[in-house]
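[1] Sequence first, then the predicted structure:
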Amino acid sequence: MSDAPLHRLYLHYSELPYSLRVLYTAVLLVLGVAYLFAGIYLFYTYSGKDGNPLTLSYEDVVIAYSGSGKDSRLESALRGAMRTMLPAEEITPIITWVREGADRARYEQAIKPMLDKRCLTCHDGSNPHLANLNGYDNLRKVTERDTGAGVFTLVRVSHIHFFGISFVFFILGTIFSHAYVRPVWFKCAVVALPFISLTLDISSWYFTKLYHPFAWVVIISGVVMALSFAYMWVVSMYQLWFSPTPIVVIRRQGGDTPPVG
């Protein structure tokens, strides 16, 4: 551990008023639950694209951004994120219909009633961010070969992720900045890593469409972000309420108990 002197503007959690510490704790709890739900949603969205819904694999990431190269978008969705929206006895005939050429006569007779019942509540064309399954002509577009997420879809999702996740880690990093962690360079690295990982992650979405091994960058960047979040969350929560005040902070206070409020 480094004995680097405390910065004159640094305040440890023990020097903060209780009202601010309670605020930080509430924010940490909400962010922690939100990150957990985000992880569950991420797994649910991307797992199963390779045929195994129990794992989130390299192949799942490749298919998500570059496409399967053989299956249609409709098949990939029915095997992945949408697999729980229809019973298995309805998914199989839809996939068979797609692979046999997706003819209009069979669509009108057998496929349309299933889609009208199961899918059109969300996929009726009213939401521009969801595939339109309303009518044969619209459905034909998603029975073509799966090429992964479109560039403009990635652009839309990219700016949402950049803004949203940056704010999350700015808030978490601000709270974590009050933690006593040495050496200082390690603390700075932990604060910076999520932003570097976020940039690499989102950039690699596009590169994966061109060169599949960039999917590993997506995976590793996501893991690094999660580990950084977990470390800052645990250290902040522990030092907020459970750890003793560091000796160097006590010395700076002259041994006095800090005021509360």
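    On my side now, so go ahead.
[2] From now on I want contacts and neighbour counts done on CA atoms only, so please keep to that.
    Noted.
[3] Look up which helix or strand Thr96 falls in, please.
    Using DSSP states H and E, Thr96 maps to helix 88-99.
[4] Run through the neighbouring helices and strands of that helix.
    helix 73-79 (3 or more Cα pairs under 8 Å, 6 or more residues apart in numbering; DSSP states H and E).
[5] If we use 6 Å, what do you get?
    Packed against helix 88-99 by the contact rule (3 or more Cα pairs under 6 Å, 6 or more residues apart in numbering; DSSP states H and E) you find no helix or strand.
[6] In the longest helix anywhere in the chain, which residues are buried?
    Using DSSP state H, we find that the single longest helix of the chain is helix 18-46. In terms of neighbour count (16 or more other Cα atoms under 10 Å), helix 18-46 has its buried residues at Arg21, Tyr24, Thr25, Leu28, Leu31, Gly32, Tyr35, Phe43, Tyr44, Thr45, Tyr46.
[7] Next, the contact list for the second one, please.
    Put plainly, it is Tyr24. Not one residue lies near Tyr24 by Cα atoms under 6 Å, 6 or more residues apart in numbering.
[8] try it again with 8 Å
    If you count contacts by Cα atoms under 8 Å, 6 or more residues apart in numbering, Tyr24 has them with Ile175.
[9] mind checking how far it is from Val30?
    Using Cα to Cα, to the nearest Å, Tyr24 is found at 10 Å from Val30.
[10] cool, Met237 as well?
    Relative to Val30, and taking Cα to Cα, Met237 is found at 12 Å.
[11] What of Tyr231?
    Separation of Tyr231 from Val30 (Cα to Cα): 16 Å.
[12] Check Ile63 too.
    For Ile63 relative to Val30 (Cα to Cα), the value is 32 Å.
[13] second one coming, line it up with the first:
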Amino acid sequence: MMHLKEETLFRSDQWPIIDADCKKDQVIVLLKGKGENIVQLNGQKIFTGPTGHWKIRFTQEHFCLLNHTTLSFYTLTGELIFECEVGNDIFELFPYRQGVLCIYGDEGVFGKKLGKNRLNYAAPFQHTESYYDIAVQNQLVYDALFARYKPYTCLSFGMDSNQLFFLDAQLKRERTIELPFYTGNIIAYALTYEFGVFLEENRLLLWQFETTGQVSEYPGEFTYNTRAIFSRHEYLFMTVSEEKVQVFKPILNSWLATSRDHDDY
């Protein structure tokens, strides 16, 4: 038997929640105020600014906000320290090194300065780096999904492949495993040192990839606002709605309840 252990980290009765992130015992939330955007850290307001922000992420030492094509980095007290242009159609921001990886929703042109638009790295006080070659090598097309695991993995979305790539700290491929199920419908996934947990809209797949290779399937309802937070929090996944920020993990006997990755940034 399996059940989901859930916890509400933040609830808003006044302002709609736009986005949120968490790391260990910290929760940062982007709110839609009346004619402004508001950022709260652990329930305390640290930033008020113009509307248009739509993503917020912790970095190693700061947090960042995405507003249209501009990515801005702030101290945890809300002071602006750096901003840069990162282009259109960003699908996700994934914490990486001192900043974030910008993962894009298409293969369009980023601009004359940085070339094609698949995968770029942005961090405070650095020039934005294009990881185009890595994206092509690993077939990271459209909404590639990342998860931290020794230290990173990603799913390939190539038309002729169904693979899980294990990457080193420089995002170089170390090994590849063929997945025993179709990954095109995966919303989010997380890996422990023994198991992989993969979420689709109406089911959860548990894959014992390091041991028996067995795949177990469980019914569930998961939204596209769900993403993996594994290795940054005791829970595996986070979901954000306009009213609350929740985290959850599957509990299946004692081994999955206690097995988790202890790596930090």
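    All right, it came through fine. Source: prediction; values computed, not measured.
[14] Can you pull the TM-score for these?
    The TM-score (TM-score structural alignment, normalised by the length of structure 1) is 0.22; 96 aligned residues with a Cα RMSD of 6.1 Å.
[15] thinking again about what came up before, could you export the buried residues of helix 18-46 of structure 1 as TSV, including distance to Phe186 of structure 1?
    What follows is the buried residues of helix 18-46 of structure 1, written out as TSV (distance: Cα to Cα, whole Å):
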residue	distance to Phe186 of structure 1
Arg21	24
Tyr24	22
Thr25	23
Leu28	21
Leu31	23
Gly32	22
Tyr35	23
Phe43	30
Tyr44	34
Thr45	34
Tyr46	33
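[16] All the helices of the stretch 101-250 of structure 1, in order from the start?
    Here the stretch 101-250 of structure 1 has its helices, by DSSP state H, counting those that start in this stretch, at 104-106, 112-118, 136-141, 151-176, 184-210, 215-241, 247-253.
[17] Which of the ones you listed sits closest to Arg79 of structure 1?
    Arg79 of structure 1 lies closest to helix 112-118 among the helices of the stretch 101-250 of structure 1, at 15.3 Å (Cα to Cα).
[18] Report the spatially closest residue to Leu80 of structure 2, excluding sequence-adjacent ones.
    Tyr74 (4.4 Å; Cα to Cα, 6 or more residues apart in numbering).
[19] List the contacts of Val168 of structure 1.
    By Cα under 8 Å, 6+ apart, the neighbours of Val168 of structure 1 are Leu31.
[20] What's the separation between it and Lys112 of structure 1?
    43 Å.
[21] Near Leu191 of structure 2, how many other residues are there?
    Per other Cα atoms under 10 Å, the neighbour tally for Leu191 of structure 2 reads 26.
[22] can you tell me the helix or strand for Leu256 of structure 2?
    In this assignment (DSSP H and E), Leu256 of structure 2 forms part of helix 253-258.
[23] in that helix, what's buried?
    Under 16+ other Cα under 10 Å, helix 253-258 of structure 2 has no buried positions.
[24] Give me the helices and strands touching that helix, please.
    Short answer (3+ Cα pairs under 8 Å, 6+ apart): helix 253-258 of structure 2 packs on strand 244-251.
[25] pretty sure Ile46 of structure 2 contacts Val39?
    Yes - between Ile46 of structure 2 and Val39 there is a contact under Cα atoms under 8 Å: 5.9 Å.
[26] neighbour count winner among those two?
    Val39 (25 against 16).
[27] you'd agree that one is up against Ile28?
    Yes - under the criterion of Cα under 8 Å, Val39 of structure 2 makes contact with Ile28 at 7.0 Å.
[28] ok, Ser66 of structure 1 to Tyr231 of structure 1 distance?
    For Ser66 of structure 1 relative to Tyr231 of structure 1 (Cα to Cα), the value is 32 Å.
[29] Same drill for the two, tell me which one is more crowded.
    The neighbour comparison of Ser66 of structure 1 against Tyr231 (other Cα under 10 Å) goes to Ser66, with 23 against 13.
[30] you'd agree that one is up against Lys209?
    Yes - with contact defined as Cα under 8 Å, Ser66 of structure 1 counts as touching Lys209 (4.4 Å).
[31] Now do Ser158 of structure 1: how many residues are near it, please.
    For Ser158 of structure 1, the neighbour count with other Cα under 10 Å is 17.
[32] Hmm, it is touching Asp201, no?
    No - here Ser158 of structure 1 does not reach Asp201: they are 9.8 Å apart, not a contact under Cα under 8 Å.
[33] OK, contacts around His53 of structure 2?
    Listed by Cα under 8 Å, 6+ apart, the contact set of His53 of structure 2 reads Asn37, Leu65, Leu66, Asn67, His68.
[34] Equivalent analysis for Ala215 of structure 1, please.
    Tyr58, Val61, Val62, Ser204, Trp205, Thr208.
[35] try it again with 6 Å
    Val61, Val62, Thr208.
[36] if we can go back for a sec, which other residues reach the helix holding Leu256 of structure 2?
    Ile251.
[37] any idea how far Tyr121 of structure 2 is from Gln163 of structure 2?
    Tyr121 of structure 2 is 23 Å from Gln163 of structure 2, by Cα to Cα.
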